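Undergrad: predicted model follows, preceded by the sequence.
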Amino acid sequence: MRRKVGTDPLWLPGVTAVVRRGDELLMVRRSDNGHWTPITGIVDPEEEPAVAAAREALEEAGVVIRVDRLASASVLPEVVYDNGDRAAYLDLTFACSWVSGEPYPADDESTDARWWPIDALPPLSAHMRARVEAGLADEREARFHR
C-alpha cells in the first residue's frame, strides 16, 4: 500500500484492549518507544474489532481474554513514524476481562508484559489515560469523544 500512497497519511482502524484481572490491569512495554500501554493493535481487513482486540492480547501478551463491551471511540492525533510514514487512527477501546494465561512479551512489539495494580499504573499519555479510564469505568454505554 505504501508503494501507492507514499508517506501520505493512512486512515486506520485500531483497537485498545483494557484487560482487567481483579484489581490489576494488563500492560505491555512497547519496544518502539518504551512506554507502558494496554494492548493495542490494528484491525485486519474484514476482521471484527472485538475479535481484533482478543487476537492482539494473545499475540502481544500470550493471554486469553473476554471482550465485555465497547468502552470508547475516538480519533487519535496523526502519528509520524521514523521512516516518514503518517497515519491517523480511529481507536475503539474495549473493556475486557482476563480468562487465562500469564502475560509475557509474546512478539517483538513489546519488551515486557505484566499486571499492574490499577491504583499504581505507570505514567500514561493523556490519550492513553482516557482509554484506560473508559475501559475501567462501570458504564454500559461507550464514550464518544467530541
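TA: Ah, there it is.

Undergrad: when you work out contacts or count neighbours from here on, use the C-alpha atoms and nothing else.
TA: Noted.

Undergrad: give the buried residues for stretch 25-38.
TA: For stretch 25-38, the neighbour count (16 or more other C-alpha atoms under 10 Å) marks L25, L26, M27, V28, R29, R30, W36, T37, P38 as buried.

Undergrad: below is an additional structure, to be compared with the one above:
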Amino acid sequence: MPTPEFIVNLRRYIGHGPLWLLGSSTVVLREQGNSTQVLLGRRADNGNWTTIDGIVEPGEPPQVAAARECLEETELEVSIERLVMTGVVGPISYANGDVCSFVDHCYRAHVVSGSTGTGDGENSAVRWFGLDGLPGGITPVSRRRIEVAVANAPEVVLAGNYELG
C-alpha cells in the first residue's frame, strides 16, 4: 500500500522532518506437525523479510490496524490474540528524505481464513518459516518480535528502542 493519505497531507506542511507515528506489527503463528511456524513477508522495496507491519490510521485502534494490515499484505484474515510487546522503532530515514519514528504495538495472532498471497504489493513474497529456519535478511526488529510472541509471557514486554540492525 502506498503512503497513507494522512501522512502525505502532513508532509505538505512539515516536509521531510521527523514524524512520530503509531505502528502496528503482527507475528502470525501456526502449528505445523510438531513445530511452530511464523508468517513473514519479503518487502518489495528492500528485500528484507519482516513480520507483517503497518501504520495505524487516525482513529483506528492498533489491534484493528494489525488485522487490517495482515489482510491487505498477506490476503489472510487473522485473529489477534493479544498485545505482546510495545516499543519505539526508529528514527528511520527513507530514500525520499522522510524521517519517521514509530511507537510500535506488536501482536500475536493466528489465521482464521484465506490463502497466502502478496495482497497490496507491499511484499514480493509471503511465506511460512519454521522457527529454526528463519531466512537470511530478516530484520533484527522482526527477530525480536518473533522471540517475544513465541515466548508469550503473560505480561507485555516494554521494549524501549528496538535495534534496527
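TA: Alright, I've got the coordinates. The structure presented is a predicted model; accordingly, all values stated were derived computationally and were not measured.

Undergrad: re earlier: which of the buried residues of stretch 25-38 of structure 1 fall in helices?
TA: Using DSSP state H, no member of those falls within helices.

Undergrad: just put these in a markdown table and tack on distance to R55 of structure 1.
TA: A markdown table is the format used below for the buried residues of stretch 25-38 of structure 1 (distance: C-alpha to C-alpha, whole Å):
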| residue | distance to R55 of structure 1 |
| --- | --- |
| L25 | 17 |
| L26 | 15 |
| M27 | 15 |
| V28 | 15 |
| R29 | 18 |
| R30 | 17 |
| W36 | 19 |
| T37 | 16 |
| P38 | 14 |
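
Undergrad: between those residues, which sits nearest Y81 of structure 1?
TA: Of all these, R30 has the smallest distance to Y81 of structure 1: 14.4 Å, by C-alpha to C-alpha.

Undergrad: ok, which pair from the buried residues of stretch 25-38 of structure 1 is furthest apart?
TA: Of all pairs drawn from the buried residues of stretch 25-38 of structure 1, the one with the longest distance (C-alpha to C-alpha) is L25 and R30, at 15.6 Å.

Undergrad: for structure 2, just list every one of the helices.
TA: So, for structure 2 - with DSSP H - the helices run 5-14, 62-74, 140-151.

Undergrad: next, the buried residues of the longest one.
TA: By neighbour count with 16+ other C-alpha under 10 Å, helix 62-74 of structure 2 contains the buried residues P62, Q63, A65, A66, A67, R68, E69, C70, L71, E72, E73, T74.
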